[in-house]
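Colleague: Got a predicted structure plus its sequence, pasted below:
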Amino acid sequence: MANDTRAARLENLWDDGKATGMSESELLLYRSNLLGSDKRITNYGGGNTSAKVMEKDPLTGEEVEVLWVKGSGGDVGTIKMDGFATLYMDKLNALKGLYRGLEHEDEMVGYLPHCTFNLNARAASIDTPLHAYVPKKHVDHMHPDAIIAIAASVDSQVLTQEIFGGEIGWLPWKRPGYELGLWLGRFCEENPDARGVILESHGLFTWGDTAKESYETTLEIINKAMDWLDTRIDGPVFGGPKVKTLPAEERRAIAEKLMPKIRGMISETEGKLGHFDDQPAVLEFVGSNRLNELAALGTSCPDHFLRTKIRPLVVDFDPENPDIDKTVAGLPDAIAAYRKDYAAYYERCKHANSPTMRDPNAVIYLVPGVGMISFAKDKATARISAEFYVNAINVMRGASSVSAYQGLSEQEAFDIEYWLLEEAKLQRMPKPKPLAGRIALVTGGAGGIGKATAFRLASEGACVVLADIDDAALEIATAELSSVFSKDIVRGVHLNVTDEAEVAKGFADSVVEFGGLDILVSNAGLASSAPVEETTLALWEKNISILATGYFLVSREAFRLFRYQNAGGNVVFVSSKNGLAASPGASAYCTAKAAEIHLARCLALEGAEAQIRVNTVNPDAVLRGSKIWTGEWKEQRAAAYKMSTDELEAHYRDRSMLKRSVYPEDIAEAIYFLASDMSAKSTGNIINVDAGNAVSFPR
């Protein structure tokens, strides 16, 4: 922030050409998306925007004033028209007569649905009165790092006056709600020339008579704060560096060691997903002299706090003498101490009607010389929590350089974290999907069965790593899954299952992306067909290398990680009917597939005591979508059965007991069953998905 050049200031992106002809509500959407496109203006999900628009009442046909305001839980950067709540302004003003005072302000939220215009189902947020009672048509509420650095300073009021004079006012800390809305309204009445107000430890309100004026005022005020901070911050920040920053490769290696260990310790009640961040702002903070002091103060802005908890956990690691084994050995005590401290905080601050204590584990883990690790119930939340803490770092950087940084008081922090309205919002959240919080790695992930499996697991909430040797197909498959689900939950890694070093690297990359591993689907494969006297040694070794050695290598790496993580694990082999029943002209393939099945049995025995389950799915004749049928295998199998390739699908269907074709999605369904808790008490088992084939009955 302090090192930004003039070119790095917020750019006015308003395009009159685009805005011409837009309605007031469309201009609100346009303005909101522009503001939310830059994280220096507001973080994901933070802040809100509004416009007071004249609309035709659907009952009376009369023109009425309607407040359009970002709905509860929305994000201004990605919001669409249906993301705004709409409320009658006359009814919102009438609520003032129902207000019974500060002790009863939460009940005012219950009146907001009665103010709804045009049966809009979008729930209004707690900040609705703050927008309603500002007597301006367009209002922006943002959380810019530069502004919050001033708002979170001990000298916040004095600094606001020094920087902005009378054009921007200042209000002391007040939890968002109805009372703060009344405060804002009074401030505007008493200061009619003000263009906005800074809320202590919170953020910025600005306004204008038009959407464009409001947008440009917001940018102008933030840029002015950034300029002022630049002139005041000179020399080392955070007390200067205390420890060195390790090279990028070493930082990732340390994260790879820490993330699964931490994840295993904090995932007792629900699965957690991790995120690693080592951007310059983070490294500057975690390597500084004031790291422990400032981290202990917690965050200031309510949005920061709700995402990152009362304070982070600073991991005991010395990059000057990096002993990762010592750090890992100390993690259990450090995590237990954090939980104890959190429980004590809860007991000190709870009220008679407070919700029960939630997860006492830290969200943010700061590692000197390495970076920041965050854990949450899903990958997106872990990533966003990290983004919020970067915002907090930027705030501490500015505030501690020009004044003294102050976080929220412990009681205020608790009252926000355990706010009954926040608890009600949490209770309305949908029930987690069966594989929420779990991480799956699928080898052969770009092929038919692999991709179908990844889709099935992701649809049930899992994060998925697609591992494949075919980079072009991998890129396509990763893009397909990302478009259906999100970029947060899908990763692709190049992985040759026969290369020991590549397997290790692929798993390591997956760990740093998501924090660990829960499910391995060993699916990489090939198919070959030749009479034994025509089977070359090279063909034999290729089958054994991919289908036996490859399955061994990825299983060994998974077992090592599962045991290190100490939270159990799940391995599903994709073998074949040919592993149980011989086929003519495919001795190399059948032998390697039989080896897979027996390896799975051995691993089931070895893994049971560590709650590592190993099961096998045996497909047969999966022609559609399967990559192995696009090469010579199809011709070879047709030749073996003395028929044309066009007859193969019907041949396999008709020879089955159920007379049905088998598709990749059918295999994926069996894999999902074995990977889920529906089969929690099954290991060492085989499920045939072959439409019925008596010669391959397991017993």
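Modeller: Cool, the structure landed. Residues are numbered from 1 along each chain as shown.
Colleague: going forward, measure contacts and count neighbours with C-alpha atoms only.
Modeller: Will do.
Colleague: So which residues of the stretch 101-250 of the chain form helices?
Modeller: For the stretch 101-250 of the chain, the helices defined by DSSP state H, counting those that start in this stretch cover 128-132, 145-151, 156-164, 178-190, 211-232, 248-266.
Colleague: hey, which of those is tucked in deepest?
Modeller: helix 145-151 (a mean of 31; mean count of other C-alpha atoms under 10 Å).
Colleague: sorry, back to before: any chance of the helices of the stretch 101-250 of the chain in JSON lines, plus distance to Gly445?
Modeller: As requested, the helices of the stretch 101-250 of the chain are exported to JSON lines (distance: least, C-alpha to C-alpha, whole Å):
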{"stretch": "helix 128-132", "distance to Gly445": "47"}
{"stretch": "helix 145-151", "distance to Gly445": "41"}
{"stretch": "helix 156-164", "distance to Gly445": "54"}
{"stretch": "helix 178-190", "distance to Gly445": "52"}
{"stretch": "helix 211-232", "distance to Gly445": "46"}
{"stretch": "helix 248-266", "distance to Gly445": "22"}
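Colleague: Comparison target, given below:
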Amino acid sequence: MKSAWVERDAQVTVAHYAKAGIAPDLALRVYTTRLLGRDPKLVLHGGGNTSVKMRLRDLNGDDTEVLCVKGSGWDMGNIEPAGLPAVRLENLRKLRMRDALSDEDMVKVQRANLIDPTSPNPSVETLLHTFLPHTFIDHTHSTAVLGIVDQPNSRDLCEEIYNGRMGFVRYVMPGFGLAKEAGEVFDKNPKVEGLILDKHGIFTFGDDARQAYERMIDMVTLAEERLRKNRKSVFVTAQLPQSAGALSEIAPILRGAVALPDAKIEGAWKRLVFDFRTSDAIRNFVDGADVQRYARVGVITPDHTIRTKNWPMIVPAPDGGKLADFKQAAKIAAGEFIDHYKAYFARNNDRAGGTKTMLDPAPRVILVPGLGLFGLGRSKKAAKVAADLAEAAVEGITDAEAIGRFSPIGEEDMFDMEYWSLEQAKLGGAKEPPLAGQIAVITGGAGAIGFATAKAFAAAGAEVALLDLDGDAAQDKAKAIDGAALGLPCDVTDDASVRAAFDMIAETFGGVDIVVSNAGGAWQGRIGEVNDETLRKSFELNFFSHQRVAQNAVRIMLAQGTGGCLLFNTSKQAINPGPNFGPYGLPKAATLFLARQYALDYGADGIRANAVNADRIRSGLLNEEMIASRAQARGLSEKDYMSGNLLQREVTADDVAQAFLHQALALKTTADVTTVDGGNIAAALR
């Protein structure tokens, strides 16, 4: 591992923050924290922490010695000075004289000593930074170091590697106890350059930012060099089927297997979003004949347990020609995982006094021999975090097995960490949005109604995929929603294009739960004078495309076995045809009945089908030119034309989006047609 310190960049950082009155030491603390946080071999997703001791003026104007330490919730890779809240050092140092301090009291004391009371909570390892005398202190969960400390003889290995340059701290759960233990280890040998925390990670320190940072690089490099020494081959490959099958077929099967019925809401499911990873290293790991042993021992560092659970779900290798058998095997594996987790919780909760409430028992990592691994989460972001940590585990466990035998913390310690109140606080207690864990597909996604619908569903917690004939526009709209949204080119009049798009969505997110079939085009003409070519083109886009989209959605929904929701944009023309709009209205009327047919045929599978009839929505179909033309033909102003309904209000794309969202949330509504037109008696269904 090489140092990423660049002197010019460091000075630019100092100069930049000086304009805001930030002292050089704090600016350099930000600089090196980012260097550490941007290297995934050192830090992943909020792990690790850093600190600097300095003097600041408090709110009373008094010069005060403080510790600026990483705040909970901040990511080291993009930290700002505000992410290093300052706490009074003198008061915190006094805590070392205590024999015990509860986690809750520790947090209270730390908050009580914040210089700025609006700052985030200081790191749970603040006291460890406090009890060490150094100006700069760095802490990471280096994958290489974990490969060393996750061994039965970790102390001996560290003495061999570091030859007295690093202190060795036995495993203690983070908090006051670990801080005191680390302080005592340092006091026995104040010349050490850092501390190795058994089964946990590494601390280094120094008099300046560069020294602490480059000591981290040096010590991690020594671990890497040891891992390359006397390394043995690992993971003999198991005998596997010749072909695992397509990822787009495997993912929905697994996603359905791990979904849990919502005990509070009939018809609802607790679904998970997937993130797939594969590589030579991952395949070497998951394809191993002994994978059940080394993959299920535990986590490479306790910090991972709240995001990945303590072991992955492992399924039998799929055979692409026998997916029905694999579906049954996946259900059995999921049931065994959940039963195992419940038993683990029960026996450890008894030990803890029965005070804990069990978390969601579904897995957060799935290993699939012959294919790769999936990270799982209630959002794509959470799934990516789980997948990143799973990849780090693959590397760490592989390293450990290559020089010895992977031996992390035991079950009781893992439970104490997983159900530690301070770790749980990292995940936040905010109420989940209503569509969390669900995947929504919107065709015509770059248009006015499609984009408004995609935004509404994303705001409700769904992961969204926008399909549009203009793939670049779909991608631009997806980027405008959030980093997880997917924009894809798709010609809904082409079978292969639609199937390819749905397969890509299944590969990206794991499956499909909601489809808004929205793409359409408005052909006009007096029906007795319209040629067959025009009518067939309109039917192809305004009817057959909806059937094509629905078929592909149902294909995936049935593989998942957790129901789903089909939503169709049918327009008021389906009920109330307008003059010279027959080529548009006729296929729309057929699509309305298509929705009802899906409701009839797939209701027993939990798949709902509903339609929205909207009128006079500014969009690609009803553009400014058409609005002007139709208003003039009726002798109305454009405003009066657009608000020509019972409520005398213009209806917008956002109104249509909210109607689709309502239908998606109405778990006991199917074969419904919702009218969104401001009131048009001629188009009313009842």
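Modeller: Yep, it's here. Just so you know, these numbers come straight off a predicted model, no measurement behind them.
Colleague: TM-score for the pair, please.
Modeller: The TM-score (TM-score structural alignment, normalised by the length of structure 2) is 0.92; 671 aligned residues with a C-alpha RMSD of 2.4 Å.
Colleague: Next one: Lys326 of structure 1 from Leu366 of structure 1, what distance?
Modeller: Look at Lys326 of structure 1 and Leu366 of structure 1: by C-alpha to C-alpha, to the nearest Å, they are 16 Å apart.
Colleague: With neighbour numbers in mind, choose between those two.
Modeller: Neighbour comparison, Lys326 of structure 1 and Leu366: the larger count goes to Leu366, with 25 against 11 (by other C-alpha atoms under 10 Å).
Colleague: Show residues contacting stretch 43-52 of structure 1.
Modeller: For stretch 43-52 of structure 1, the surrounding residues in contact (C-alpha atoms under 8 Å, 6 or more residues apart in numbering) are 24-25, 28, 32, 36, 65-70, 73-77, 127, 131, 136-144, 211, 303, 384, 387-388, 391.
Colleague: what's the span of that stretch from first residue to last?
Modeller: Using C-alpha to C-alpha, the two ends of stretch 43-52 of structure 1 sit 24 Å apart.
Colleague: ok now that stretch, how far from the chain's centre?
Modeller: 21 Å (C-alpha atoms, centre = their mean, to the nearest Å).
Colleague: do stretch 54-74 of structure 1 as well
Modeller: A distance of 34 Å separates the centroid of the chain from that of stretch 54-74 of structure 1, by C-alpha atoms, centre = their mean.
Colleague: Residues contacting it, please?
Modeller: With C-alpha under 8 Å, 6+ apart, stretch 54-74 of structure 1 has contacts from 25, 45, 48-53, 76, 83-90, 117-118, 122-126, 128, 131-132.
Colleague: And the counterpart of Ser576 of structure 1 in structure 2, how far from Arg405 of structure 2?
Modeller: By TM-score structural alignment, Ser576 of structure 1 lines up with Ser571 in structure 2. Ser571 of structure 2 is 65 Å from Arg405 of structure 2, where distance means C-alpha to C-alpha.
Colleague: Among these two, which residue is more densely surrounded?
Modeller: Ser571 (28 against 18).
Colleague: For the stretch 551-686 of structure 2, which segments count as helices?
Modeller: Using DSSP H, counting those that start in this stretch, helices in the stretch 551-686 of structure 2 cover 582-602, 624-633, 638-642, 653-665.
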